[in-house]
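Undergrad: model this:
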Amino acid sequence: MKKTFYSNGKLLITGEYTVLDGATALALPTKMGQYLEVEETGDNGWLTWISLDADDTEWYRDKLPFAGIIGNRQHWGSPEADTLIGILHHAHVANTDILKNAKGFTIITRLTFPRHWGLGSSSTLINNIAQWFSIDAFQLLNNSFGGSGYDIACAQNDTAVLYRLENGSPVVTPIEFHPAFTDNIYFVYLNRKQNSREAIAAYREQRNEIAPVISQIDSLTDALINANNVASFAFVIEQHEDVMSVLLRTPTVKETWFPDFTGAVKSLGAWGGDFVMAAAESDPTNYFRQKGFGVVVPYKEMIL
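TA: As a prediction, the model looks like this:
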């Protein structure tokens, strides 16, 4: 009997970095995500794992022993295998029945977005495994990858969410977020990783003075949700970018790549690398393509 699980991808719109310290972040689930198909087999004590990209290209395949998962025996042969064993081990610790009551499994994961896009190949995997094992996905994240958990909230919700950590525990508030001007919002894939470690280090140094910034981010998140036209939306984006630029001691993405852009551009999630959000009065697709950024996705095609 085959079981299929699915989780949504994610984009963090506000609160990058500061969400770790209690800021209220706006996060949006994407129309693209990841499936996980589980089929029990008679392959005594072994799990066959196959991972497919959005174009059905097989990018990972391995055969892992139950004993290795139960014992968390990493250094199996590849970083992917080690990561997978670690996640499955913590899932097993939380619910020993799955492996105990089966002879073997064939697992197939299917992304519906290119895996390099940064829309949550890891978070959707963790949430799918948590569904399979009937365990808490936030706890599984904490025990494996770590992070704020906003991406798990997106994986589990089909609407926008306000997300914050309260004493280390996730507080997820689903909200209706359907701006009338979504035709003016686009997501642009940069595919240019910057050194996020430097930005994270700069952020960590500011933690003793973070409380005023948390308050600012909370206010900007609220303002963004309540923006009633693209001009006010763009204004809030630019304010948010300015606050984080000072905090991270890093130029904004607009200053770095698009100083002549007529509109606002905002980094999403960790600064530099994957998607940015652009807001403009007219379709900016040709502008970004002329700059060498060929993947420009309209809001309505990206966001659930």
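
Undergrad: from here on, just use CA atoms for contacts and neighbour counts.
TA: Fine.

Undergrad: could you point out the helix or strand that follows the helix ranked longest in the chain?
TA: Secondary structure of the chain read by DSSP state H shows that its longest helix is helix 230-248. Secondary structure here is assigned by DSSP states H and E; on that basis, the next helix or strand after helix 230-248 toward the C-terminus is helix 253-257.

Undergrad: give me the distance from that next one to the chain's centre.
TA: Taking the mean C-alpha point of helix 253-257 and that of its whole chain, the gap between them comes to 22 Å (CA atoms, centre = their mean, to the nearest Å).

Undergrad: so which other helices or strands are in contact with that helix?
TA: For helix 253-257, the contact count by 3 or more CA pairs under 8 Å, 6 or more residues apart in numbering; DSSP states H and E identifies strand 264-267 as packing neighbours.

Undergrad: quick check: next helix or strand after the strand it packs on?
TA: Moving toward the C-terminus from strand 264-267, the first helix or strand encountered (DSSP H and E) is strand 275-279.

Undergrad: identify each buried residue in the very next helix or strand once past that following strand, please.
TA: Tracing the chain C-terminally past strand 275-279 and defining elements by DSSP H and E, one meets helix 285-290 next. With burial defined by 16 or more other CA atoms under 10 Å, the residues of helix 285-290 counted as buried are 285, 288.

Undergrad: following up with a second sequence; could you model it the same way so I can compare the two?
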Amino acid sequence: MLTGEYAVLDGALALALPTKKGQKMTVKAHRGTDLVWQSYDHEGKVWFESEISIYDFSAVKTTDQAVSDNLKKYLKNAVRLNCEFLDKWNAYKIETFLEFPRDWGLGSSSTLIHLIAEWAEIMPLELYLKCENGSGYDVACAGAKGPIEFINSPEEVSYTPIDFKPSFADQLFFVHLGQKQSSDDGIQAYLKAVKDKKNLVKTITDITENVQEVKDLSSFKKLMEEHESVIAKHTGFTPIKAERFSNFDGTIKSLGAWGGDFVLATGDKDYVQQYFTGKGLTTIIPYKEMVL
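TA: Predicted coordinates for the structure are as follows:
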């Protein structure tokens, strides 16, 4: 999420960027009475296996109970949204294939929800909102072909494709911080801290609309810095640049829950790589290599 983190939960307009790397799934008929589930990481190694009861979706066998609990939640709610899904009691073998490292935080759960929704022939956002407490922007991204505007308000939950192709993309980089931030923890911290939601939503919505019109890096940086400042003001959270990279000669913007996964950094390629590599952060991805 480029703009709108946290505030999107209260109805602010957000700008979200789908990534080129996602997750794929295959479903094949299988002999037996259970669902057989295997999940592979980006290197082709199995990271999760389970046999799942077709009757109540509980794990008969599993290598990770927490993952099995989430699968049960997704499958049960998929059936609630489409009573014909899996109603023949047929057994299947399901395989999922991540295209990015699991610790990147690019949406292994949200892409899985989208894949299950497609299998069940239901709306991905409907399934997500039955299962989780977030905004749903990441599930919208899982099915998008390019950047989107996303809104989750009392009146609507929807997204719209937009034409966002910054001419200065060669000076934008995604830097992996090497630490996973729990989305639920981030949401709870925001809900406890936020002050004056109405003003926050209006300001962030304005930034989201304005950033789509910028023609140069300088204007983009000003909007990103304003966004960081606004979120900090309304929550008391410390911007990531002030906290960890105060001597960086450029703009650093948090993406999603503050303090985890990726940040966006601006600057010349050589400088950005030299700076963050010197901090021990070696996963630095150019904008055009990351974003659809």
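
Undergrad: sorry, back to before: the longest helix of the first structure vs the second structure, average distance?
TA: On superposition with the second structure, the average gap between helix 230-248 of the first structure and its aligned counterparts reaches 1.0 Å (mean CA distance after the TM-score superposition for the first structure).

Undergrad: in the second structure, point out the residues matching that helix.
TA: The counterpart of helix 230-248 of the first structure in the second structure, using TM-score structural alignment, spans residues 217-235.

Undergrad: now that stretch, how far from the chain's geometric center?
TA: 20 Å.

Undergrad: buried ones in it?
TA: Taking 16+ other CA under 10 Å as the basis for neighbour counts, the residues of stretch 217-235 of the second structure that come out buried are 217, 220-221, 223-224, 226-228, 230-231, 234-235.

Undergrad: now for residue 178 of the first structure, how many residues are close by?
TA: Residue 178 of the first structure sits with 11 neighbouring residues when counted by other CA atoms under 10 Å.

Undergrad: what do we get in the second structure for it?
TA: Match for residue 178 of the first structure (TM-score structural alignment): residue 165.

Undergrad: all strands of the first structure, in order?
TA: Under the criterion DSSP state E, strands of the first structure are mapped to 2-12, 25-41, 46-52, 58-65, 104-111, 160-166, 169-175, 185-189, 264-267, 275-279, 296-298.

Undergrad: next, the mean deviation of the shortest one compared to the second structure.
TA: Relative to the second structure, and after both are superposed, strand 296-298 of the first structure has an average distance of 0.3 Å to its aligned residues, where the measure is mean CA distance after the TM-score superposition for the first structure.

Undergrad: and residue 290 of the second structure, how far from residue 17 of the second structure?
TA: Residue 290 of the second structure sits 9 Å away from residue 17 of the second structure, going by CA to CA, to the nearest Å.

Undergrad: map residue 133 of the first structure onto the second structure.
TA: Under the alignment (TM-score structural alignment), residue 133 of the first structure pairs with residue 120 of the second structure.

Undergrad: next up, the contacts around its match.
TA: By CA atoms under 8 Å, 6 or more residues apart in numbering, the contact set of residue 120 of the second structure is 78-79, 82, 85.

Undergrad: now the two most distant members of those residues.
TA: The most widely separated members of those, counting by CA to CA, are 78 and 85 (7.3 Å).

Undergrad: this completes my enquiry, with thanks.
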